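J.: All I have is the shape, not the residue letters:
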């Protein structure tokens, strides 16, 4: 069989990809992953009885805002990494910006606090479990993101896996913030970021295996 005939046979019945198909898949993954994380949070941790009082504190919304500020550029980066040849590096500054801002504000808060209170603000009472709780709640979104990438055409597999992990970690942190009793900014700057890094590193390690064509 000639090459032209072979190509024509392979192309028979091929249909163009619907416009914005990847965006719709990612939106469906966000809905499914977010719902899965919320369900897992309710099953494993439950709602705190003092949630209404926590919601009256500015830092409660600050935690949610920080996680959302990372989830948005992480989703944008994932859309680019899912396409071959798309420019994604300039998105990194929008990923780094909320982290740098929270670290700067946390450093300022520590400088304004008495020295005896600084470690308490960093460690809180849940530092041993917080990162792993966030990583646990990221699992539904992690699976959903890799489902999206498996149906796309990523070429930088480690970076694509890391992007999926970062988005998953941000969603996990967003959901966990509803349960988390910690309200100190230095705690969030250290342990929330650590929790989001767990699925990010896992995605970078497993991306080349799970996303291989």
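T.: Yep, that arrived. None of these values were measured; they are calculated from a predicted model.

J.: switch to C-alpha atoms for all contacts and neighbour counts from now on
T.: OK.

J.: residues in contact with residue 198?
T.: Applying C-alpha atoms under 8 Å, 6 or more residues apart in numbering, one finds that residue 198 lies in contact with 131, 135, 165, 169.

J.: A further structure is provided below for comparison with the first:
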């Protein structure tokens, strides 16, 4: 049998993959992961008691917007680099801009504070546990995102793993905002960022094994 005939025989019963299968898989992963993180947060930490009143303030929505914007950037980047041979391109800027914006906002807050008041703005009330809490809440989302990412058949496994970890941790951070009492960009720029980057580094480490296909 010739090579062309063999290829034709093998491809006869191959059905085309639906155009929306990837988006559906990521939607399922993100919804399931976010729900799992919310349930975990509710049991371990609980909602902040003043959530109904604080949710009427602009600073609260700014706090939510920070990890949400990173999640959007990580999703767009993941959908690109998850495909064989495709690079992130301009989508890296979508990830970077929220970090830069919050670092600038944090610097402005510190610049307007007294010298003795700057460290409390950075440390807040929960600096010792914040990054760990975000990492813990990433646990339900982490495998769900990796499952969706693997379906794209990525070839840059370490980078894809880092982006998947960042996507998981940014979703977890959005959920964590419903508990966290910290309301200063100076705090978010350090401890939220660290909490999101720990799972990203973990994703880069396990990516070559977990995303191999």
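T.: That came through fine. Small disclaimer: the values here were computed from a predicted structure and weren't measured.

J.: before we move on, the earlier item: tabulate the contacts of residue 198 of the first structure (JSON lines), appending distance to residue 43 of the first structure.
T.: Below are the contacts of residue 198 of the first structure laid out as JSON lines (distance: C-alpha to C-alpha, whole Å):
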{"residue": "131", "distance to residue 43 of the first structure": "18"}
{"residue": "135", "distance to residue 43 of the first structure": "15"}
{"residue": "165", "distance to residue 43 of the first structure": "22"}
{"residue": "169", "distance to residue 43 of the first structure": "19"}
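
J.: Mind picking the one among the residues you listed that's closest to residue 19 of the first structure?
T.: Top of the list for closeness to residue 19 of the first structure, among the contacts of residue 198 of the first structure and by C-alpha to C-alpha, is residue 165 at 25.6 Å.

J.: The closest one: what secondary structure?
T.: Following DSSP: H, G, I helix; E, B strand; the rest coil, residue 165 of the first structure is assigned to helix.

J.: how many neighbours does the closest residue in space to it that isn't next to it in sequence have?
T.: Leaving out its chain neighbours, the residue that sits closest to residue 165 of the first structure by C-alpha to C-alpha, 6 or more residues apart in numbering is residue 200, at 3.8 Å. Using other C-alpha atoms under 10 Å, residue 200 of the first structure has 25 neighbouring residues.

J.: And residue 200 of the first structure, how close does it get to residue 193 of the first structure?
T.: For residue 200 of the first structure, the distance to residue 193 of the first structure equals 10 Å [C-alpha to C-alpha, to the nearest Å].

J.: what's the burial count for residue 75 of the first structure?
T.: Residues contacting residue 75 of the first structure under the criterion other C-alpha under 10 Å number 24.

J.: contacting residues around it?
T.: Contacts of residue 75 of the first structure by C-alpha under 8 Å, 6+ apart are 163, 164, 167.

J.: what's the neighbour count on the second one?
T.: Okay, so that is residue 164 of the first structure. One way to gauge burial is a neighbour count; for residue 164 of the first structure, by other C-alpha under 10 Å, it gives 33.

J.: Next, work out how far apart the most centrally placed residue in the first structure and residue 8 of the first structure are.
T.: Centre of the first structure computed as the mean C-alpha position; nearest residue by C-alpha atoms, centre = their mean is residue 167, 2.2 Å away. Using C-alpha to C-alpha, one obtains 40 Å as the distance from residue 167 of the first structure to residue 8 of the first structure.

J.: cool, residue 164 of the first structure as well?
T.: As for residue 164 of the first structure, its distance to residue 8 of the first structure is 36 Å (criterion: C-alpha to C-alpha).

J.: Quick check: the gap between the counterpart of residue 192 of the second structure in the first structure and residue 80 of the first structure.
T.: With TM-score structural alignment defining the correspondence, residue 192 of the second structure maps onto residue 192 in the first structure. Residue 192 of the first structure sits at a distance of 25 Å from residue 80 of the first structure (criterion: C-alpha to C-alpha).

J.: do residue 169 of the first structure as well
T.: Computed as C-alpha to C-alpha, the residue 169 of the first structure to residue 80 of the first structure distance reads 18 Å.

J.: who's more crowded, the two?
T.: The neighbour comparison of residue 169 of the first structure against residue 80 (other C-alpha under 10 Å) goes to residue 169, with 34 against 19.

J.: pretty sure that one contacts residue 136?
T.: No - with contact defined as C-alpha atoms under 8 Å, residue 169 of the first structure and residue 136 do not form a contacting pair (9.1 Å).
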